[in-house]
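A.B. asks: this is a predicted model, with the sequence first.
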Amino acid sequence: MTLAPLLVFGQTGQVATELQRLVPDAVFLGRDRADLSDPAACAAAIAAHAPRAVINAAAWTAVDKAESEEAAATVVNGDAPAAMARACAELRIPFVHISTDYVFDGAGTAPFVPDHPTAPLGAYGRSKLKGEQGVRAAGGAHVILRTSWVFSSHGNNFLKTMLRLGRERASLTVVADQIGGPTPARAIAEACLTIADQLAADPGKSGTCHFSGAPDVSWADFAREIMAQAGLACTITDIPTSAFPTPARRPANSRMDCTGLSAFGLIRPDWRAAVGQTLSELGAI
């Protein structure tokens, strides 16, 4: 697969780090070279590099902090992707933008299809939804890739937190009434590259797609699998979301219908296998 010159927004995040492993010759713009709080600068960077494709792997991901700083989160997650998409549309190049299950309200138990009505529960979800709307409105070749529960061997994520706490404690309480698909960052990066490549050849594949790991699971059962594969004796006890209050409400149902992946020849990754690979990278098994 050849995508150079590829331009990626993001450098130290989980997906951006995996993209650097996969396509080290791509151009990666960290905050020092393209601050998403300055949407015009992001658009200017695209015009300056004139790449074959753009992937936006950068975002405001501090979900709870967004509740008190919604305006700032909205610039980063809403205005910046819209500016990127407009710049890509002007150059007639594909744009792949990573979004989130938080654009939904998490009601029910059925997996959310891409065109299900959006209804974010909090500031983070609203900021990401604005980004989606801006990307679509730009009118260029694009795919909005919604994902969930990202993990890898780098950055801050649930797997690394559980591994640390599992080594320190004999037991943990973990939320069991939120259900979703843990998704390896490596798989997201690979999917973004595949989609960008195919969009370049067929802009008609533009749209919104869901990509999450299988099978769907609770946070508590995700934690149990981590402990089991890491050989840790830490006991996991189920608790309801109400026992672990946070500033931002989390969706109870993060299941996503990923059947649209077939248009790109993609399937849902098995997160359990990826847990083993990640633990191996961390030297935990």
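C.D. replies: Sure, I can see it.
A.B. asks: okay, CA-based contacts and neighbour counts for the rest of this
C.D. replies: OK.
A.B. asks: do you know how far Ala43 is from Phe151?
C.D. replies: Distance from Ala43 to Phe151, counting by Cα to Cα, to the nearest Å: 29 Å.
A.B. asks: whoops, Thr278 was the one
C.D. replies: With Cα to Cα as the criterion, Thr278 and Phe151 are 8 Å apart.
A.B. asks: could you pull out the helices for the stretch 101-250 of the chain?
C.D. replies: 123-138, 158-168, 185-201, 219-230 (DSSP state H, counting those that start in this stretch).
A.B. asks: dump those to TSV, plus mean neighbour count.
C.D. replies: Supplementary listing: the helices of the stretch 101-250 of the chain in TSV, determined by neighbours: other Cα atoms under 10 Å:
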stretch	mean neighbour count
helix 123-138	23
helix 158-168	16
helix 185-201	22
helix 219-230	20
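A.B. asks: of those helices, which is nearest Asn56?
C.D. replies: helix 185-201 (9.4 Å; Cα to Cα).
A.B. asks: counting contacts, what elements does the closest one pack onto?
C.D. replies: Helix 185-201 makes packing contacts with helix 14-22, strand 53-56, strand 95-100 when contacts are defined by 3 or more Cα pairs under 8 Å, 6 or more residues apart in numbering; DSSP states H and E.
A.B. asks: now for the ones you listed, which one comes closest to Leu163?
C.D. replies: helix 14-22 (17.1 Å).
A.B. asks: buried stuff in that closest one?
C.D. replies: Applying a neighbour-count criterion of 16 or more other Cα atoms under 10 Å, the buried positions in helix 14-22 are Gln14, Val15, Ala16, Thr17, Glu18, Leu19, Gln20.
A.B. asks: what's the closest of these to His210?
C.D. replies: Using Cα to Cα, the shortest approach to His210 within those belongs to Val15, at 15.7 Å.
A.B. asks: which residues touch the closest residue to the closest one other than its chain neighbours?
C.D. replies: Beyond its immediate neighbours in the sequence, the residue positioned closest to Val15 (Cα to Cα, 6 or more residues apart in numbering) is Ala185, lying 5.0 Å away. Taking Cα atoms under 8 Å, 6 or more residues apart in numbering as the criterion, Ala185 is in contact with Gln14, Val15, Glu18, Val150, Phe151, Ser152.
A.B. asks: and here's the other structure:
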Amino acid sequence: MKKLAFLVLLIVTVLSGTLVGKAIASTGFDAYSMTTHKIENGNLTNKVTDLISFTSQNIENEKNNDSKLVSINNVSDNVIDSSLSTDEEILQELSRYKDLENTYLMQPGWTSITFDQYDLLPLNSPKPLPSQYRKEFWSHFDGNQKVTEQVDYLISSETGKVPLGVFVNGELTSLWNDGQKVKKDPYTPAYDLYLVSSIQTLVESNSPLELSFKQEILANQSVSLIELRTQFSTTDKQWINIQLDKPVWGQYEKFTFNSQTGLLLKYEHYYVLDDMSLVLSSVTDNFEYSVASEAPSDVTNLIATGGK
């Protein structure tokens, strides 16, 4: 299945060597952010029952801490009837969202995006990030909707606010991994996490998928909930080196968009086991977006020095 080709890329912003999903390294969100994790040479000792227990406990802990993290079943019942029933109709609506968000976020100047990240399955990497943290991205766009400069930060109780990477002059420098560098051309992000292009590829290739769309009112705003379930091929499964009691069948993803602005509000990723049970692997939530002509001095200083 070509789906995983979109999902599995080498980290370039933090350069940890871990393989992860959603082509984040190409979108301007680094590979530690929107996390459909594909772990390279990783060996998690947790068994299925442990993972499910761990997942449930993390969700419960977050609820107790008044976090906005919610489980898949904890959503509003105030559903708006939607006439979108075919994959093509859903794709058309999602393409509209993408156009809206691109028009807003990719104006010439600086765009800031922050979000909370919850990684419920640990990453196997030389220098792991905390399991819960906030990310902050500052991206400078030219007149062709391409990012030419970028700085990203990690914010957590363990680390405080620290810069992770700097992109300037066609080069990415990982400040998290001892200044490692990689060449990179200016690029156009996919702030929908490649949802539109992934569905297009699946539809065009007649690959099996389960896609649903519905609208709800959450926190007094109209939101669209998109659910996508896809099966991993035998080859794809070899990329996912996770030690579970039962083999992984595929993945289930849930996207929440603002229906008016097209902006992504939340992303959830689950592994689907062969018995069709779900194991939650990550949640990305509490997005904040802003555009500005200028960036803060800490960002411009990192750009000026190339992260030195």
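C.D. replies: Sure, I can see it. If you're wondering where the values come from, they're calculated on a predicted model, not measured in any experiment.
A.B. asks: quick check: TM-score for this pair?
C.D. replies: Laid over one another, the chains give 0.25 as their TM-score (TM-score structural alignment, normalised by the length of structure 1), with 124 aligned residues with a Cα RMSD of 6.5 Å.
A.B. asks: mind putting the helices of the stretch 101-250 of structure 1 in CSV, distance to Thr74 of structure 1 included?
C.D. replies: Formatted as CSV, the entries for the helices of the stretch 101-250 of structure 1 read as follows, by distance: least, Cα to Cα, whole Å:
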stretch, distance to Thr74 of structure 1
helix 123-138, 4
helix 158-168, 24
helix 185-201, 23
helix 219-230, 27
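A.B. asks: tell me the first helix or strand C-terminal of the longest helix anywhere in structure 2.
C.D. replies: Ranked by residue count, the top helix of structure 2 under DSSP state H comes out as helix 87-105. Toward the C-terminus, helix 87-105 of structure 2 is succeeded by strand 109-119 as the next helix or strand (DSSP states H and E).
A.B. asks: which elements pack onto that next one?
C.D. replies: Contact partners of strand 109-119 of structure 2 among helices and strands, from 3+ Cα pairs under 8 Å, 6+ apart: strand 132-141, strand 278-292.
A.B. asks: ok, which of those comes nearest Val203 of structure 2?
C.D. replies: For these, the distance to Val203 of structure 2 is smallest for strand 278-292, at 24.2 Å, taking Cα to Cα.
A.B. asks: mind listing what's buried in the closest one?
C.D. replies: Burial within strand 278-292 of structure 2, assessed by neighbour count using 16+ other Cα under 10 Å, is assigned to Leu278, Val279, Leu280, Ser281, Ser282, Val283, Thr284, Asp285, Asn286, Phe287, Val291.
A.B. asks: tell me what angle that strand forms with strand 132-141.
C.D. replies: On the basis of axes from the mean of the first three to the mean of the last three Cα atoms, to 10 degrees, strand 278-292 of structure 2 is oriented at 40 degrees to strand 132-141.
A.B. asks: measure how the following helix or strand past strand 278-292 of structure 2 sits relative to strand 132-141, angle-wise.
C.D. replies: Elements were assigned by DSSP H and E; along the chain past strand 278-292 of structure 2, the next helix or strand is helix 297-305. Angle between the axes of helix 297-305 of structure 2 and strand 132-141 is 60 degrees (criterion: the same axes, to 10 degrees).
A.B. asks: name the helices or strands packed onto helix 297-305 of structure 2?
C.D. replies: Helix 297-305 of structure 2 makes packing contacts with strand 147-156, strand 160-168 when contacts are defined by 3+ Cα pairs under 8 Å, 6+ apart.
A.B. asks: want to throw these into JSON lines with distance to His140 of structure 2?
C.D. replies: Compiled in JSON lines, these are given as follows (distance: least, Cα to Cα, whole Å):
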{"stretch": "strand 147-156", "distance to His140 of structure 2": "5"}
{"stretch": "strand 160-168", "distance to His140 of structure 2": "10"}
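A.B. asks: quick one: which of these is nearest Asn258 of structure 2?
C.D. replies: Each of these was checked against Asn258 of structure 2 via Cα to Cα, and the shortest separation belongs to strand 147-156, namely 23.6 Å.
A.B. asks: what's the local residue count around Glu204 of structure 2?
C.D. replies: For Glu204 of structure 2, the number of neighbouring residues by other Cα atoms under 10 Å comes to 9.
A.B. asks: ok, so what distance separates it from Thr230 of structure 2?
C.D. replies: Where Thr230 of structure 2 is concerned, Glu204 of structure 2 sits at a distance of 15 Å (Cα to Cα).
A.B. asks: over to Val48 of structure 2?
C.D. replies: With distances defined as Cα to Cα, the gap from Val48 of structure 2 to Thr230 of structure 2 amounts to 20 Å.
A.B. asks: the more surrounded of those two?
C.D. replies: Comparing Val48 of structure 2 with Thr230 by neighbour count (other Cα under 10 Å), the higher total belongs to Thr230, at 20 against 17.
A.B. asks: name the helices or strands packed onto the regular element (helix or strand) spanning that one?
C.D. replies: Using DSSP H and E, Thr230 of structure 2 falls within strand 221-231. Where contact means 3+ Cα pairs under 8 Å, 6+ apart, strand 221-231 of structure 2 is packed against strand 210-218, strand 248-258.
A.B. asks: need these in a markdown table (columns: distance to Leu19 of structure 2 and mean neighbour count).
C.D. replies: Shown next, in a markdown table, are those (distance: least, Cα to Cα, whole Å; neighbours: other Cα atoms under 10 Å):
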| stretch | distance to Leu19 of structure 2 | mean neighbour count |
| --- | --- | --- |
| strand 210-218 | 25 | 18 |
| strand 248-258 | 16 | 20 |
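A.B. asks: and the ones you listed as JSON lines, adding distance to Ser56 of structure 2?
C.D. replies: Compiled in JSON lines, those are given as follows (distance: least, Cα to Cα, whole Å):
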{"stretch": "strand 210-218", "distance to Ser56 of structure 2": "23"}
{"stretch": "strand 248-258", "distance to Ser56 of structure 2": "17"}
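A.B. asks: Ala25 of structure 2: which of the ones you listed is closest?
C.D. replies: That would be, of these and by Cα to Cα, strand 248-258, which comes in at 18.6 Å.
A.B. asks: which secondary structure elements does the helix or strand that that closest one is followed by sit against?
C.D. replies: Past strand 248-258 of structure 2, heading to the C-terminal end, the next element that is a helix or strand (DSSP H and E) is strand 264-273. Applying 3+ Cα pairs under 8 Å, 6+ apart, we find strand 264-273 of structure 2 packed against strand 248-258, strand 278-292.
A.B. asks: helix, strand or coil for Ser197 of structure 2?
C.D. replies: For Ser197 of structure 2, the secondary structure call by DSSP: H, G, I helix; E, B strand; the rest coil comes out as helix.
A.B. asks: who touches it in this structure?
C.D. replies: For Ser197 of structure 2, no contacting residues are found, by Cα under 8 Å, 6+ apart.
A.B. asks: look up how far Thr148 of structure 2 lies from Thr111 of structure 2.
C.D. replies: Relative to Thr148 of structure 2, Thr111 of structure 2 is positioned 12 Å away (Cα to Cα).
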